[in-house]
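[1] Here you go, sequence then predicted model.
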Amino acid sequence: MEKQIPTYDKDLEVLPELASQSHNGESIEVDKAEQARILRKVDLYLLPIITLLYLMSFLDRSSIGNAKISGLSADLGLKPVQYNIALSIFFMSYVSFECLYFTRDCSEFWRIGRSENLFGSLGSWYPRHALVFRFCLFFSAATLAGAFGGLLARGLVELDGTGGLEGWRWIFIVEGLITVVVAVCAYFWIQDSPESASFLSVADKKVLASILARDMSGESQEFSWPETRAAFGEWKVWTSGIICVGIALPTFSFALFIPTIINGLGYTATRSQLMTVPPYVVAFFFTISVGWLSDRLKVRGIPLLIFTAVGIVGYTIQISVDHQKLNVKYFATFLSAIGIFTTSGLNIPWLSNNLRGHSRRATGSAIQVSIGQLGGVAAAYIYRQQDSPDYVMGHSLALGSLVLAFVTTALQSWWMKKENDALDRKAREEGVDDGFRFTL
C-alpha cells in the first residue's frame, strides 16, 4: 500500500498527522498565535541565560587583547611571538575539549549535542525557521562582550596597584570570577530538553512537541549510530566547516587584536580601549536585524554572501588606504565587524537547518564548530608586532579567509538548489514528497 503523504492547512503550523503520532493518538492543531506564545515563553526562559554564558565566554577570550595594551607583555617580558603562542594555546585546548566531548562517552553524544552544547540546545527547542534569529540573539553576545569588554577593561586598569597587582591582572581576576558565578547559576537554570522543562505546563509541552514534530517531518529522535556515522559523509558538513573556519579566523583575530590595531593608529591605550566599543555596538544591531530578516525570508545563503562581501570591503580598505588616513581606517573596522559577526550568526545554524535527524545534526554541528575553532589557532599568529602599524599580512590573511568563505557559500547554495530541484522533480514524477527542502 502506498504511503500517504501528510497534508496540512496553511493557517496551521503543525501537521495534525505528525502531532497525533507524537501524542499517543491525540491530535493537536497549533495556530500561529499559539506557536508564538509558546516560543516566546521559551525565549524568556532560555535565551537570557545562554546569551549571558556566551557573553562571558567571549569576554574572557578577548580580554587578553585589552590586557596586552595595558602592560601585560611589558610586565611579563614577553617576546612578540610568545604572546601569539599564548593565544594559540587557548584555541588548541578549545578544539581538544570539543574532541574529548565526543569521545569521553559516545553513548551519551546525542544528549551532549542537544543539551549541553549551547547551540545544540537551541536546535532542540526551536523549529528550523525560527532558529537563526534566536541564534543571532545568542551570538550577539559576542559583540556585546567586545563593547562591554573595552569599557570594563578601561575601568579595571584603574585598580593598578590595588593588592599589589597590576591593572591588567584585575581584568582577568574580575571577569573570571563573574564567569564562575554565571556558570554555577546556569547549571541549575538550564533545562535538558522540552520534555523535562519545569517552566512548561503539560499542555505547553504537548504544543511545543507538536511544533517540533511538524518541523522535523517525522524524523527519529532516538540516538542512532548509523546517523552519527552518516554525518561524516555529508558534504554539507565539510563545506560548512570551511565556511566556518573562513569566518572564524577574522572573527577571532578581530577580537584578539582590535585594541592593538587601534592602538597602532597612534591612540593611547586608554582611548584605544574605548574606541573598540562603537564597532561592536554597530555589529550588534546588524547581527540581530539580519538574523530576524533571515528567519522572516527563510533564506541563509544570500545574506551570508552580502555580509561576507561587506567584511571583504572592510579589510580591502585596511590594506589599501594609507596609514595616515586614520578616520578611513577606523571606519574600515566597522565594516569588518559588521561582516564577520553577522555572518558568524548565520552560518552555524544554516548547517543545522539542512541536516535531518538529531544524531546526524548533533554530530555535524560538532564537526563544523570544531573545524571553525582551528581558525582561532591560526588567528593568534596573523597580526605580528613587526607588522605594526599597518598589519598588511594580518589584514590580507583575514581578507583571503573571507574570500574562501564567500566562494564556498556560493557553491554550497548552488548545489543545494540543485538538490531541491531534484526533490521537486521526484515529487512531481513519483508522487513522493515528505515536505523537506534544503534551506538556501
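    All right, it came through fine. None of these values were measured; they are calculated from a predicted model.
[2] going forward, measure contacts between C-alpha atoms and count neighbours the same way
    Will do.
[3] Just give the number of residues close to Ser365.
    For Ser365, the count of nearby residues is 25 (other CA atoms under 10 Å).
[4] so where do the strands sit in the stretch 251-400 of the chain?
    Assigned by DSSP state E, counting those that start in this stretch, the strands in the stretch 251-400 of the chain number zero.
[5] which ones are touching Phe254?
    Ala337 (CA atoms under 8 Å, 6 or more residues apart in numbering).
[6] how close does it get to Arg214?
    For Phe254, the distance to Arg214 (CA to CA, to the nearest Å) stands at 40 Å.
[7] try Ser96
    36 Å.
[8] Who has more neighbours out of these two?
    A side-by-side neighbour count of Ser96 and Arg214, using other CA under 10 Å, places Arg214 first with 22 against 13.
[9] also this one, for the comparison:
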Amino acid sequence: MAVLGGAASASGAFDSIMIYGISHMQGIGGLKAWQWTFLLESLPNIPLGIFTYLLLDKVPNAVQWFSNMEKQFLTNLLRNDAGVADNELTSDSRLSKRQMINVSTDWRIYLYSLIGLGNLIAVKCMTTLLPTLVTAAGYTKTQTHLITTIPYVFACICGILIGYSSSRRNEHGYHLILCFLVVLLGFILILTLPGQSKVTIIISTTVVCCGIFSALPLLLSWLTNNVGGHTKRSMAISLVMGIGQIGGIFQPLIYRDVDGPTYRRGHLICSAMILVSIITTIILRICLRKENNRRENLSLEQYRREASIKESCDLHPDARYSL
C-alpha cells in the first residue's frame, strides 16, 4: 500500500516535470502546449487500459498464464488472508448481501471515513493550490513546474519509509497520528513564517505533502487489515474513499480567490480538519483496543453466541483488530 501511495506521489513529481517540458512545445506540429498536454498524458492510457483489461483478472482462477497449482495456491492464500475474519458461507462466493449490510451498520467504518475525509480535504486543497502558492512566492510559471516536484519527491520517500515502519511494527494508529502532526507542523510553518519567501514556501509545503500523502496508504492498510470478508472489505474501501472524495467539492469553498495570496483562512480550515482526523484516530484506536480486550475475556456462553453468527467476519470473537 505504501508503494502504491509512493507511486501516486511520484506521479505528481513526474507530471510537473512533464508539464515543464510540454510548455516548450508551443507551436510544434501546429498544436498549442495545452493540446500537447492532453495528447501526451492521455494517449498512453489507451493501450495500458486494453492491456490491463485483457491480462489482469479479478480472481486467480481466471488468470490464463497460471498453472492449476498456482491458481489453487493463490486462491487459498486469499481465503486465509484474514483467518477467521474471512469466514464466508461458501469459499467461492464473490458477493455477500449479508456483508453489504454489515458495512452500513459497522460504526468503525464511519470513523475510518471521517479520518479519510479530513486527510483528503487537505490532499485535494494542497495539490490544487500548490502551483499557486509557489507562483505567489515569486517564481515564474516555468520555474513553478519544476519547483512543485520537490514536495512530491519527498512525499514519495516519506510514504514508503513510514509504511515500512508501520508494517514492521504492525502498528497503524500512532503512525497515522504522526503523519497528521507533520501536516499540522507544515500548516503552522505556512501561517507563522515571516513573509512568503521562496525558501519558506518550499519547506512548508513539502512538510505538508509528506504528511498528507503518507497518511492515506496507512489509513487504507489499517482499514483492510481490520475489515474481514471480501465483500465487506471491498465495500468498506469504496465507502471510505468515496466519502473522502467529497473533499474535492469543498476545495473552492475553503480556498477562495479573495483570500489570496496568503490563503490564511484556507490553511486554518485544513488544519482544523486534520485536527479532527487526529482526534478520530485516537478514539478509533482506543475503541479497537477495548474491543480486543473484551473478546479476550468473553465467557464461554458469550463466545458461542457471537461465534454462531453467520458471516460475522471481523466481528467474530476470535478476530483481533490491528492497532
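    Structure's in. What do you need? Keep in mind it's a predicted model, so treat the numbers as computed, not measured.
[10] In the second structure, which helix is the longest?
    helix 264-296 (DSSP state H).
[11] Next, the buried residues of that helix.
    Within helix 264-296 of the second structure, the residues scored as buried using 16 or more other CA atoms under 10 Å are 266-268, 270-271, 273-278, 280-281, 284-285, 288, 292, 295.
[12] after that helix comes which helix or strand?
    The helix or strand immediately downstream of helix 264-296 of the second structure is helix 300-307, counting by DSSP states H and E.
[13] Run through who's touching that next one.
    Against helix 300-307 of the second structure from outside (CA under 8 Å, 6+ apart): His316, Pro317.
[14] Tell me what angle that helix forms with helix 264-296.
    Orientation check (axes from the mean of the first three to the mean of the last three CA atoms, to 10 degrees): helix 300-307 of the second structure against helix 264-296 gives 130 degrees.
[15] Hmm, Ile115 of the second structure is touching Thr281, no?
    Yes. Judged on CA atoms under 8 Å, Ile115 of the second structure makes contact with Thr281 at a distance of 6.7 Å.
[16] Secondary structure class of Asp81 of the second structure, three-state.
    Assigned with DSSP: H, G, I helix; E, B strand; the rest coil, Asp81 of the second structure falls in the coil class.
[17] Next, work out how far apart it and Gly228 of the second structure are.
    Asp81 of the second structure is 9 Å from Gly228 of the second structure, by CA to CA.
[18] of those two, who's got more company?
    Counted by other CA under 10 Å, Asp81 of the second structure and Gly228 do not tie: Gly228 has more neighbours, with 28 against 14.
[19] By how much does stretch 363-372 of the first structure deviate from the second structure on average?
    When the second structure is overlaid, stretch 363-372 of the first structure sits 1.2 Å from its aligned residues on average, using mean CA distance after the TM-score superposition for the first structure.
[20] what range in the second structure does that stretch sit on?
    With TM-score structural alignment applied, stretch 363-372 of the first structure matches the range 235-244 in the second structure.
[21] if I look at the corresponding residue of the second structure for Pro303 of the first structure, how far off is Ile157 of the second structure?
    Matched across to the second structure, Pro303 of the first structure falls on His175, judged by TM-score structural alignment. Distance, His175 of the second structure to Ile157 of the second structure, by CA to CA: 15 Å.
[22] Same question for Ile115 of the second structure.
    Ile115 of the second structure is 23 Å from Ile157 of the second structure, where distance means CA to CA.
[23] These two - which one has more neighbours?
    Ile115 (27 against 19).
[24] aligned partner of that one in the first structure?
    Superposed on the first structure with TM-score structural alignment, Ile115 of the second structure falls opposite Ile243.
[25] mind listing what its match touches?
    Applying CA under 8 Å, 6+ apart, the residues contacting Ile243 of the first structure are Asn347, Leu404, Ala405, Phe406, Thr408, Thr409.
[26] Apply 7 Å and report the result again.
    Ala405, Thr408, Thr409 (CA atoms under 7 Å, 6 or more residues apart in numbering).
[27] Phe232 of the first structure: which of those residues is nearest?
    Thr408 (18.2 Å; CA to CA).
[28] who touches the equivalent of that closest one over in the second structure in this structure?
    When the second structure is aligned by TM-score structural alignment, the residue opposite Thr408 of the first structure is Thr280. Neighbour list for Thr280 of the second structure: Leu111, Ile115 [criterion: CA under 7 Å, 6+ apart].
[29] count of neighbours near Ser253 of the first structure?
    Around Ser253 of the first structure there are 25 residues (other CA under 10 Å).
[30] just Pro389 of the first structure next, same as before
    Pro389 of the first structure has 16 nearby residues by other CA under 10 Å.
[31] so it sits right up against Tyr267, yeah?
    No. Using CA atoms under 7 Å, Pro389 of the first structure makes no contact with Tyr267, being 11.4 Å away.
[32] Could you measure from Ile160 of the second structure over to Val153 of the second structure?
    Using CA to CA, Ile160 of the second structure is found at 11 Å from Val153 of the second structure.
[33] Can you list the residue ranges for helices in the stretch 51-200 of the second structure?
    In the stretch 51-200 of the second structure, the segments counted as helices under DSSP state H, counting those that start in this stretch are 68-79, 97-105, 107-136, 141-147, 149-169, 173-192, 198-226.
[34] Out of these, which gets nearest to Leu31 of the second structure?
    With CA to CA as the criterion, Leu31 of the second structure lies closest to helix 141-147 of the helices of the stretch 51-200 of the second structure, at 18.8 Å.
[35] Report the aligned residue range of the first structure for that closest one.
    Under the alignment (TM-score structural alignment), helix 141-147 of the second structure falls on residues 269-275 in the first structure.
[36] and that stretch, how far from the second structure on average?
    Stretch 269-275 of the first structure, aligned to the second structure and superposed, deviates on average by 0.6 Å (mean CA distance after the TM-score superposition for the first structure).
[37] And that stretch, how far out from the chain middle?
    Its chain's C-alpha centre lies 27 Å from the corresponding centre of stretch 269-275 of the first structure when counted by CA atoms, centre = their mean, to the nearest Å.
[38] For Ile101 of the second structure, see how far away the residue nearest in space to the middle of the second structure is.
    Central residue of the second structure (CA atoms, centre = their mean): Leu216, 2.8 Å from the mean position. As judged by CA to CA, Leu216 of the second structure and Ile101 of the second structure stand 25 Å apart.
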